[in-house]
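**Q** Have a look at this prediction, sequence included:
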Amino acid sequence: MTALGLAAGVASEPDPLVGRWEDPRDGLRLAVEADGTYTVAPTDRAALTGTWSRDVADVVTFTNDADAAVCAGVPGRYEAIVSREQASFVVLEDACTPRMDHLEDTFVADDD
């Protein structure tokens, strides 16, 4: 069996970023789905949706949907620091100020 065949037969680990997260400071919720979508739900305005991908081990790109009310189609790259209980993001490159503002705090796992 080739190395490719061996690799294809091994199930990959789930991405630790996938899950539901909450900013304890303001209640903002971040849902990161295994299908490559995400939702940022502030408590005081409409939710934003988009796609996400992991570029390299610790770098994640979030891109708002093309029809988003703000930053439509704009990608932003972040270093993601994730543990079982917490997720935080360090902006590497993002022209979307609202998304940077949403992701500036440490999130805690939301078990609800």
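**A** Good, I have the coordinates.
**Q** can we go C-alpha only for contacts and neighbour counts from here?
**A** Noted.
**Q** Helices of the protein, start to end?
**A** Using DSSP state H, the helices of the chain run over 3-8, 97-102.
**Q** Could you list the buried residues of the last one?
**A** What it means is helix 97-102. If you call a residue buried by 16 or more other Cα atoms under 10 Å, then helix 97-102 has these buried ones: 99-100, 102.
**Q** Use this one as the comparison:
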Amino acid sequence: MITITNKTDCGGCGACASRCVTSCITMAPDEEGFNYPLVDTDKCIHCGLCERVCPLLHKPQPHEILAVIGCKNKNEAVRFVSSSGGFFSLAAEKILGRQGT
């Protein structure tokens, strides 16, 4: 069962409530309006799923970045209306121009 003793140990993401199989965890705002989990201990079966899914209890392990590649479309008008730097439309045009190969 997830227990928050210090509010800085909870980001209010709601992952614990989403993962709970008995729906004993609900997210409720505190006096400042930030959501925190409330556990109905009578419904809790102590399966531990809420604790295993918590990103603050289980921070990701650092790993080596293998490679980073960046690109952008040279056409500024395309970039302006794109969320990917215009790369997708450029790649799609090239692939479609080759009949998908």
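**A** The structure has been received and is ready for your questions. In this text, all values refer to a predicted model and were calculated from it rather than measured experimentally.
**Q** After superposition, what's the TM-score here?
**A** Scored against TM-score structural alignment, normalised by the length of the second structure, the superposed chains reach a TM-score of 0.25; 44 aligned residues with a Cα RMSD of 4.1 Å.
**Q** possible to save the helices of the first structure as a markdown table with distance to Thr63 of the first structure?
**A** Below are the helices of the first structure laid out as a markdown table (distance: least, Cα to Cα, whole Å):
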| stretch | distance to Thr63 of the first structure |
| --- | --- |
| helix 3-8 | 28 |
| helix 97-102 | 10 |
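**Q** So for Ala31 of the first structure, which of those sits nearest?
**A** Checking the helices of the first structure against Ala31 of the first structure by Cα to Cα gives helix 97-102 as the closest, at 12.7 Å.
**Q** Give the other helices and strands that that closest one contacts.
**A** Taking 3 or more Cα pairs under 8 Å, 6 or more residues apart in numbering; DSSP states H and E as contact, there are no helices or strands that helix 97-102 of the first structure lies on.
**Q** Identify the residues contacting Val91 of the first structure.
**A** 76-79, 100 (Cα atoms under 8 Å, 6 or more residues apart in numbering).
**Q** Inside strands: which ones of those residues?
**A** Counting by DSSP state E, the contacts of Val91 of the first structure place 76-79 in strands.
**Q** one step back: just flag the most distant two among the contacts of Val91 of the first structure.
**A** Glu79 and Met100 (12.2 Å).
**Q** quick one on the thing from earlier: got the ones in strands among the contacts of Val91 of the first structure as CSV, with neighbour count and distance to Gly19 of the first structure columns?
**A** Shown next, in CSV, are those (neighbours: other Cα atoms under 10 Å; distance: Cα to Cα, whole Å):
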residue, neighbour count, distance to Gly19 of the first structure
Gly76, 21, 19
Arg77, 22, 19
Tyr78, 21, 17
Glu79, 19, 17
